[in-house]
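# Need coordinates for the following:
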Amino acid sequence: MEMAKKQNNLNDEIKQLELAEVHDVERQEQNGHLEVEVAVVDYSKRAQWLRAAVLGANDGLLSVASLMMGVGAFRSDVKIMILTGIAGLVAGACSMALGEYVSVYAQYDIEAAQMKRERGGDGRKSEEEEDRLPSPMKAAVASAVAFAVGAAVPLVAAAFITNYKVRLAAVVAASSLALIVFGALGAYLGKAPLVKSSLRVLIGGLVAMGITFGLSKLVGSAGL
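Below you'll find the predicted structure:
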């Protein structure tokens, strides 16, 4: 009798160990699944605001810096250069916001129409579908703010420098540094090569400023 009792106790302990192992395996599988879900980041969801913000900042920086370099090619007056930069900032921010709003709204209409077809013509959108749709207003605001931030870089660099040549050099230096930062930031957020992206943005910006300065100098020298 005692032997049978011990055997039953041993069987109970084995069952408990087996159950504990099963629970442990299930827990590890669940944890592993959660770790995979946390580790995997859908970078495509960042595309909307990332594109608007990075392109807006680069456009603001290059547009205003090139305008200021163009004016500085034949006018040494700091006031005229700053006023030109401010006008470029305001006009560019409004233009970028409007363009981004119209562009994203067109994308919104296309995706909403596709969702409606998938629902069989039902016009009611679920909360999940609403989250998937792009926001034209967010894109417009992000684009305008980013443009203004980028445009502020050459303006601040030139605002307090009275010497003509030093002012032009400061605009180029500040703009170059900002181009590297913007390029690296966009590459980091989008998981792209940092050095390659930064150099591409920097070289393109320097070429744009150089062409604007050279053509403006040529036109100014011709007396047009």
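
# contacts and neighbour counts: CA atoms only from here.
Fine.

# What distance do you get for Ala158 to Ile14?
As judged by C-alpha to C-alpha, to the nearest Å, Ala158 and Ile14 stand 80 Å apart.

# Could you do Ala157 as well?
Note on Ala157: its distance to Ile14, by C-alpha to C-alpha, is 76 Å.

# Compare these two (neighbour count), which wins?
Ala157 (18 against 12; other C-alpha atoms under 10 Å).

# That one contacts Val166, correct?
No. With contact defined as C-alpha atoms under 8 Å, Ala157 does not count as touching Val166 (10.2 Å).

# tell me what the helix or strand hosting Asp109 is packed against?
If you go by DSSP states H and E, Asp109 is part of helix 78-118. Identification of packing neighbours for helix 78-118 by 3 or more C-alpha pairs under 8 Å, 6 or more residues apart in numbering; DSSP states H and E yields helix 47-72, helix 136-159.

# Could you also give me the structure for this second sequence? I'd like to compare it with the first:
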Amino acid sequence: MSKRHLEMHKLENVGWLRAAVLGANDGIVSTSSLILGVAAAHATHQAILVAGVAGLVAGAMSMATGEYVSVQSQADTEAAALDKERAELDDNPKGEQLELANIYVARGLAPALAQQVAASLMAHDALGAHSKDELGITDAMSARPLQAALASALSFAIGAALPLLVVLLVPHNSLIPAIVAASLLFLAALGGLAAKVGGASIRKGVLRVAFWSALSMAAAAGIGALFGTTV
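Take a look at the predicted model:
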């Protein structure tokens, strides 16, 4: 029983873990691509570092804002649905109980048992029963805008800090190959983690992330070299 309880909690956290991994992935890709573009334009080491820090701050704020707006919209939709359901329960409790019983019948319960279960759940927490089984809204999966915004900003910032650390530690003349190698290594690790969390092939996850990330960095470096200076 204890093992099953732990497995349930793991499933509840998969969505947040996957979002955190993807946020860190975005931080690495966007910041390393920005650094490579500026470095390929023959900027100074200080200018590269400033550009990277600016990219980290701007990206983290953008992620937080976008996530907050998106999840707040979901929260508003959930609240409106719950208000409507609450009004329907007040106006027609018997009809709502029948509706709940029909849901359980569709899931495989015998009609008499479904009626008994619906009546018991309605007596205990009518709105909770309908929000979960009719609307699909649960405490574990309900929208939390501030939590989502903070998680996205933090995971992006952590990912973006990794290529910035390379800029701080590696000499200027070795910066481009070091950024490419380190970023692909970080991204491969995150791709494998995301695949493992989702139960997918780790090898495919690593190769997919590495390929598209390398393409992004190559495009940024190419643009920097094309429009940069030789000063």
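
# Please state their TM-score.
Overlay of the two chains. TM-score (TM-score structural alignment, normalised by the length of the first structure): 0.74; 189 aligned residues with a C-alpha RMSD of 3.0 Å.

# Tell me the spacing between the counterpart of Ala170 of the first structure in the second structure and Leu169 of the second structure.
Correspondence of Ala170 of the first structure to the second structure, assessed by TM-score structural alignment: Ala178. Separation of Ala178 of the second structure from Leu169 of the second structure (C-alpha to C-alpha): 10 Å.

# Gly210 of the first structure -> the second structure?
Mapped onto the second structure by TM-score structural alignment, Gly210 of the first structure lines up with Ala218.

# Within its local environment, how many residues does the closest residue to its match other than its chain neighbours see?
Taking C-alpha to C-alpha, 6 or more residues apart in numbering, and ignoring the residues beside it in sequence, Ala218 of the second structure has Ser33 as its nearest neighbour in space, at 7.8 Å. By other C-alpha under 10 Å, the residues close to Ser33 of the second structure number 27.

# contacting residues for the most centrally placed residue in the first structure?
Among the residues of the first structure, the one closest to the centroid is Leu50, at 2.4 Å (C-alpha atoms, centre = their mean). Listed by C-alpha atoms under 8 Å, 6 or more residues apart in numbering, the contact partners of Leu50 of the first structure are Gly186, Leu189.

# hmm, 10 Å instead?
Applying C-alpha atoms under 10 Å, 6 or more residues apart in numbering, we find Leu50 of the first structure in contact with Tyr43, Ser44, Gly56, Ala139, Ala142, Ser143, Leu185, Gly186, Leu189, Gly190.

# Now do the aligned partner of Ile28 of the second structure in the first structure against Asp12 of the first structure, distance only.
Superposed on the first structure with TM-score structural alignment, Ile28 of the second structure falls opposite Leu61. Per C-alpha to C-alpha, Leu61 of the first structure is found 74 Å from Asp12 of the first structure.

# With neighbour numbers in mind, choose between these two.
In this view Leu61 of the first structure and Asp12 are compared by other C-alpha under 10 Å, and Leu61 has more residues nearby, 30 against 12.

# looking at it, the more buried one is touching Ile180, isn't it?
No. Using C-alpha atoms under 10 Å, Leu61 of the first structure and Ile180 do not qualify as a contacting pair, with a distance of 11.6 Å.

# got any residues that touch both of the two?
With C-alpha under 10 Å, 6+ apart, Leu61 of the first structure and Ile180 have common neighbours Gly205.

# Many thanks, we can stop here.
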